[in-house]
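1. Attaching a predicted model along with its sequence, questions to come.
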Amino acid sequence: MSNTAFLDKHVPSVHVPDAFVLKEPLGKGKYAEVFKVQRKSDQKFFALKQIGKSKLLLDSDFDFRQLAHEIIISKHLEHPGCVKCHEVFQDNTNVYLLLELVDGGDLLSIIKDRRDDLTESAIIHISTQILETLKYLHHDQGIAHRDLKPENLLCTGGDLEQVQVKFTDFGYAKFFARMEDISPSLVNKLQSPGLLSRTTSGLASPGGVPQSPSVVLNTPKGTMRYLAPEIIQHYIKHGQKPRYTTRPEIQKVDIYAIGVVVYMMLCGSFPYKGETGVQINDSMQKKKKLCFRAGVSKAAKNFCRSLTSKNPAERPLAIQALKYEWLTPPTPSGSPFIRTGERTFEDALEELELELEELEDLRQLDSDEDRDLAEEAHVADGGADADGVEVIPRRALPTGLQLNVPKRNHKGKKPRKPTA
């Protein structure tokens, strides 16, 4: 089957300017752009995802079955936590997905711009919704998203304790359910573009390679900072080579990503340093446990550490995570960044560990100029990391919790003792 055979057979042609009025751009990715549009026939507003065919054809790493996968999954899903796909059509240059318009922006913009509104009770509300949707995908549909991050979690506007969170961008999504657990109509849709083939043992990967009922052939996909440790380590050693994984394990890759998202909501930064797989893996190996900003409740810390455990066997499934103490009432109130009462000794130690990590980062920078810039951005003013997520400014430890720590000069080095 040719690259575009699925599109030619299943996706109708539409002259977009005849049917829609373009209003404004909403976002842009590697292959696609998203616009707010108004349908002329009924004046309703939608988000129109425009995927350039030429970009896909020129990219040797892109498999058109991936696009077929996204189209079929997007059309198939029916859940309030998933952005609804109303129509799919094409013209000579683009493929279009007509999507539900979600007017509150993505979760990353909320983390950056509405930090004061992001109370722990609001984070509990958002986290519960995310896990309910993940439960639907994993347990009801047998689908792993594989690219969960704040940019792919859209929110309705208004009070963050009432907001509706919706998953979007199913370009990397993968079925991991057994063949007998998928509805016959969906199996037929997936077989048409060669995404599945019937075997006695269960699902098959693209190309018809059989998979057993207990394992799934999984290619590393996603955004590096949200990838689980086992995926990063496989990627470092083997690149994009597929790996066999159990069905619970593929679910727990999504769970890890949600743990990173929750940490970002609680602390305003990523849990580990680095941008490349090697850098992030090194940071993971150095840290014995995640540290949090002062004011984060113990239940929230336990929840987040469980979801981001380095051992996938220790991570809960979505249905198990929903039963954790932190997600059940009564919920704590107030900002996760400023505790209304006194901080505990544990808070002080964790803040100290974070501060020492930042000082160590400064010490390792190559030039005095880089040190000064980094110190100004990350210590004095909070600054922002490489992805634009603001880092919460460091606050002094309260009197009585100060610990004896060797002071460092502005270059991140311990001061020398005076000589006689």
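-> On my side now, so go ahead. Residues are numbered from 1 along each chain as shown.

2. When you work out contacts or count neighbours from here on, use the C-alpha atoms and nothing else.
-> Noted.

3. got the residue ranges for the helices in the stretch 201-350 of the chain?
-> 229-238, 247-267, 277-286, 298-307, 318-321, 345-364 (DSSP state H, counting those that start in this stretch).

4. just so I know, which of the ones you listed lies nearest residue 28?
-> Closest to residue 28 of the helices of the stretch 201-350 of the chain is helix 247-267 (CA to CA; 21.0 Å).

5. Would you mind pulling up the elements that the closest one packs against?
-> Counting by 3 or more CA pairs under 8 Å, 6 or more residues apart in numbering; DSSP states H and E, the packing neighbours recorded for helix 247-267 are helix 120-135, strand 143-144, strand 215-218, helix 298-307.

6. list the helices and strands the third one packs on?
-> Applying 3+ CA pairs under 8 Å, 6+ apart, we find strand 215-218 packed against strand 243-246, helix 247-267.

7. Pull out the buried residues from the first one.
-> Of the residues in strand 243-246, those buried by neighbour count under the rule 16 or more other CA atoms under 10 Å are residue 246.

8. and what of stretch 67-82?
-> Neighbour-count burial for stretch 67-82 flags 67-75, 77, 81-82 (criterion: 16+ other CA under 10 Å).

9. Give me the distance from it to the chain's centre.
-> 18 Å (CA atoms, centre = their mean, to the nearest Å).

10. Excluding its own residues, what touches that stretch? List them.
-> The contact list for stretch 67-82, computed with CA atoms under 8 Å, 6 or more residues apart in numbering, reads 6-7, 84-88, 97, 129-130, 132-133, 136, 164-174, 186, 189-190, 193, 195.

11. Can you select the buried ones from those in PyMOL?
-> Command for PyMOL that selects the buried part of these, burial taken from 16+ other CA under 10 Å:
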select buried, resi 6+7+84+85+88+97+129+130+132+133+136+164+165+166+167+168+169+170+171+172+173+174+189+190+193+195
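
12. and here's the other structure:
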Amino acid sequence: MVFEKDCSNIIPLRLEKLIGIGQEGRTYQAVRNDTNEVVAVKCILLDFDQSAQEKKIKHYQTHLQKIGKLDHPNLVRHIHCQRDAERHESGLPQYHIIMEFCKGAPLSDIVKTITMTPVLLRRWTRQLVEGIAYLHDDLHCVHRDIKGSNILLSSMDISTCQLKISDMGDMKFLRSETTQVNEVSGYKGTFAFMSPEIIVELDKHNVGRRTDIWSLGCVVVEMVTGRLPKFVNISDGRELTGMHAVMYFVAMGGSPVIPDNLPGPVADFIGNCLRHNPADRPSAVELKEHSFLSADDIITSP
């Protein structure tokens, strides 16, 4: 189903189960009453002030008209956006973003419970690279918050499911089809996956496509270790866990620990993604050709 461009149309919904809570609002599993299709619905609280409401709605409608162009098996589809006829229990009006429903769990949950095989690691990493390449080169946008919790499994069948990049409500569309300096301004991201250029510049930073590549490297680390990327102080071997400590460490030249028992192609792939100078990182298209994605034996148990 393609994105419904007329946001004045109201899709009748039945919210059934809370499946996520984020900064923007709560996400529910729901059913479309007109088609019986199971969908995911993000419920965003609006302001009481009418002018603030309209400003926020205009922002979402403009942004979602662009996101509605997404058409890739490794990206969550956005179907529609609309006002909710009913108010939240707080009395605030609500806005609905209707998306494809993924039956599987977030990648960050799954990697804690499964044994990551060479075939699975290669297949899932390739899917992520394909999805990021599509965002960067076909839609000319940067995600800015790629992490395991924002990547969903299309089903719980590990052998056949697709990984789908989600939470694209704050993507930034670029001014050019080719990578430029100062492509994006704005602070976004989760600290364990933040690129150095985001951390160093904070709210005045200049970020482009290569910031997603750093985050991809962190996600691959998460997949092979089954945990968030680990940051270790080289001088005393102490693991850094606090947000400010990790951000300072990365800003000063540090990066996540790459497990030392990984075969060469895997370690090299991660290392290329985690180069501190964004200009030195490969593009998503270049990563498609990396030996990691075609090697037979690419991982041992971490």
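-> Here it is on my side, so go on. Please read these numbers as outputs of a predicted model, since none were measured by experiment.

13. For the two chains, what TM-score is obtained?
-> Here the TM-score for the pair of chains, by TM-score structural alignment, normalised by the length of structure 2, is 0.81; 280 aligned residues with a CA RMSD of 3.1 Å.

14. before we move on, back to that, dump the helices and strands packed on helix 247-267 of structure 1 into CSV; add distance to residue 108 of structure 1 as well.
-> Shown next, in CSV, are these (distance: least, CA to CA, whole Å):
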stretch, distance to residue 108 of structure 1
helix 120-135, 13
strand 143-144, 21
strand 215-218, 27
helix 298-307, 18
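
15. what's the most buried one of the ones you listed?
-> Among those, strand 143-144 has the highest mean neighbour count (mean count of other CA atoms under 10 Å), at a mean of 23.

16. That one vs structure 2, average distance?
-> Superposed on structure 2, strand 143-144 of structure 1 shows a mean distance to its aligned partners of 0.6 Å (mean CA distance after the TM-score superposition for structure 1).

17. Residues in contact with that strand: which ones?
-> With CA under 8 Å, 6+ apart as the test, strand 143-144 of structure 1 has contacts from 137-138, 173-177, 250-251, 254.

18. now, which of the contacts of stretch 67-82 of structure 1 lie within helices?
-> Secondary structure from DSSP state H places 6-7, 129-130, 132-133, 186, 189-190 of the contacts of stretch 67-82 of structure 1 in helices.

19. Go through those residues and name the one nearest residue 281 of structure 1.
-> For these, the nearest to residue 281 of structure 1 is residue 130 (25.9 Å; CA to CA).

20. Residue in structure 2 paired with the closest one?
-> Matched by TM-score structural alignment, residue 130 of structure 1 corresponds to residue 128 in structure 2.

21. quick one: its match from residue 96 of structure 2, how far?
-> Using CA to CA, to the nearest Å, one gets 27 Å for the distance from residue 128 of structure 2 to residue 96 of structure 2.

22. Next: residue 253 of structure 2.
-> To residue 96 of structure 2, residue 253 of structure 2 is 41 Å away according to CA to CA.

23. just residue 34 of structure 2 next, same as before
-> In terms of CA to CA, residue 34 of structure 2 sits 16 Å off from residue 96 of structure 2.

24. can you pull the contacts of residue 9 of structure 1?
-> Applying CA under 8 Å, 6+ apart, no residues qualify as near residue 9 of structure 1.

25. Residue 107 of structure 1 pairs with which position in structure 2?
-> Counting by TM-score structural alignment, residue 107 of structure 1 corresponds to residue 107 in structure 2.

26. Tell me, how many residues neighbour the closest residue to its match other than its chain neighbours?
-> The shortest distance from residue 107 of structure 2 to any non-neighbouring residue, by CA to CA, 6 or more residues apart in numbering, is to residue 148 (5.1 Å). Using other CA atoms under 10 Å, residue 148 of structure 2 is surrounded by 24 other residues.

27. What of residue 31 of structure 1?
-> 14.

28. so how far is residue 56 of structure 1 from it?
-> In this view, residue 31 of structure 1 and residue 56 of structure 1 are 7 Å apart by CA to CA.

29. same deal with residue 19 of structure 1?
-> 25 Å.

30. Could I get the contacting residues of residue 115 of structure 2?
-> Applying CA under 8 Å, 6+ apart, no residues contact residue 115 of structure 2.

31. so can I have JSON lines of the ones in helices among the contacts of stretch 67-82 of structure 1 showing distance to residue 202 of structure 1?
-> Output for these, formatted as JSON lines (distance: CA to CA, whole Å):
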{"residue": "6", "distance to residue 202 of structure 1": "23"}
{"residue": "7", "distance to residue 202 of structure 1": "26"}
{"residue": "129", "distance to residue 202 of structure 1": "31"}
{"residue": "130", "distance to residue 202 of structure 1": "29"}
{"residue": "132", "distance to residue 202 of structure 1": "26"}
{"residue": "133", "distance to residue 202 of structure 1": "25"}
{"residue": "186", "distance to residue 202 of structure 1": "15"}
{"residue": "189", "distance to residue 202 of structure 1": "16"}
{"residue": "190", "distance to residue 202 of structure 1": "14"}
